[in-house]
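[1] next come a sequence and a model predicted from it.
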Amino acid sequence: MASIFTKIINGDIPCYKIAEDDDHFAFLDINPNAKGHTLCVPKKEVDKILDMDEASYMKLMAFSRKVGLALEKAVPCKRVGMTVIGLEVPHVHVHLIPLQSMANATFQHKENLTPEAFEKVAEEIRAALT
């Protein structure tokens, strides 16, 4: 059965897409810790990051870095935090979170955004990718 992230990648579930290449997909987290919280996922379903072969792992990190650099340009923050955590979805995902304080990294503080605010920040991050 396809993971929710595979359904997003395939267009079965809508998302605020940030970037895509042949092997990866990035989109805004719909329950963000902070404005701009982005998920980077491999298109191939792999449950745990350490189950990835080294080449795929390094490509995911390079893709995440590229998206993270754009995120840092687009969303004012002290830094962009990166974490690989979570048991909810059996599909590797890298969280890129604009940090103002460590509260943004705890997954206990959530930001409420309107659809328009999601789209605006997605556009800003995409623009910073070029």
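    Now that the structure is in, tell me what you want to look at. Because the structure is a prediction, the values reported are computed rather than measured.

[2] from here on, just use CA atoms for contacts and neighbour counts.
    Noted.

[3] surely K110 meets N31?
    Yes: the criterion here is Cα atoms under 8 Å, and K110 meets it with N31 at 6.6 Å.

[4] hey, where'd the helices end up in the chain?
    With helices called from DSSP state H, the chain shows them at 4-9, 54-74, 115-129.

[5] and the most centrally placed residue in the chain, what is it in contact with?
    The centre of the chain sits closest to L39, judged by Cα atoms, centre = their mean, with a distance of 1.3 Å. Going by Cα atoms under 8 Å, 6 or more residues apart in numbering, L39 touches A26, F27, L28, D29, H93, V94, H95, L96.

[6] okay, now the fourth one: neighbour count?
    D29 is flanked by 21 other residues according to other Cα atoms under 10 Å.

[7] likewise the fifth one?
    Using other Cα under 10 Å as the criterion, H93 is surrounded by 26 other residues.

[8] got another one to weigh against that:
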Amino acid sequence: MASIFTKIINREIPGHILAEDDNYIAFLDVNPLVEGHTLVVPKKEVDYMYDLDDETLGGLHVFAKGVAKAIEKTIPCQRIGVAVIGIEVPHTHVHLVPLNTMDDINFTRPKLQPSQDELKGVAEKIRSNF
């Protein structure tokens, strides 16, 4: 069965997409730790990041760099944190999280619950900074 990320890639369910090319896609996390929390995903559905071929793994990080730069221009933060957990969805993904404190990337704390309109607004702002 296709992962929720594959369903977003295939436009079977909506996602607040920030950037996309033939191999990768970036979209806002719908339950973010902080405003601008983004997921970067290879379009090839592979569960574990280190099962990706070297070209795809390297490309994922290069694609994420461009997304991180756009987030950084949009969301006031000291830097963009990167996390790979890979347990909650069986599809490789990288979390990009705007950071002002170490706690901003604490996955055990309650997540934000922004409205779809709020997510849409954040996505539009980030897209304008590519």
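    Right, received. Where do you want to start? Worth saying up front: this structure is predicted, and the values here are computed from it rather than measured.

[9] circling back to that earlier point, which residues are in contact with the residue lying closest to the residue nearest to the centre of structure 1 once chain neighbours are set aside?
    Residue nearest to L39 of structure 1 in three dimensions, not counting chain neighbours: H95, with 4.9 Å by Cα to Cα, 6 or more residues apart in numbering. Going by Cα under 8 Å, 6+ apart, H95 of structure 1 touches H37, T38, L39, C40, G81, M82, T83, V84, I85.

[10] run the last query once more with 10 Å
    26, 28-29, 32-33, 37-41, 64, 68, 80-86, 105 (Cα atoms under 10 Å, 6 or more residues apart in numbering).

[11] how about M52 of structure 1?
    Counting by Cα under 10 Å, 6+ apart, M52 of structure 1 has contacts P42, K44, E45, V46, M58, L60, V92.

[12] and it, how far is that from C15 of structure 1?
    Per Cα to Cα, to the nearest Å, M52 of structure 1 is found 25 Å from C15 of structure 1.

[13] on that earlier part again, which among the contacts of H95 of structure 1 count as buried?
    Buried by 16 or more other Cα atoms under 10 Å: 26, 28-29, 32-33, 37-41, 64, 68, 80-82, 105, out of these.

[14] which ones among those map onto strands?
    Those of the buried ones among the contacts of H95 of structure 1 mapping onto strands are A26, L28, T38, L39, C40, V41, V80, G81, M82, per DSSP state E.

[15] for the residue nearest to the first one when sequence neighbours are not counted, what are its contacts?
    Leaving aside its sequence neighbours, A26 of structure 1 sits nearest to C40 (Cα to Cα, 6+ apart; 4.3 Å). With contact taken as Cα under 10 Å, 6+ apart, C40 of structure 1 is in contact with 5, 18-20, 24-29, 60-61, 63-65, 67-68, 84, 92-96.

[16] hmm, try it at 6 Å
    If you count contacts by Cα atoms under 6 Å, 6 or more residues apart in numbering, C40 of structure 1 has them with F25, A26, H93, V94.

[17] ok, F27 of structure 2 next?
    H16, I17, L18, T38, L39.

[18] one more time with 7 Å
    Contacts for F27 of structure 2 (Cα atoms under 7 Å, 6 or more residues apart in numbering) come out as G15, H16, I17, L18, T38, L39, V40.

[19] next: A70 of structure 1.
    By Cα under 7 Å, 6+ apart, the neighbours of A70 of structure 1 are I125, A128, L129.

[20] now with 8 Å, please.
    Going by Cα under 8 Å, 6+ apart, A70 of structure 1 touches I125, R126, A128, L129.

[21] number of residues surrounding the last one?
    Put plainly, it is L129 of structure 1. Neighbours around L129 of structure 1, by other Cα under 10 Å: 16.
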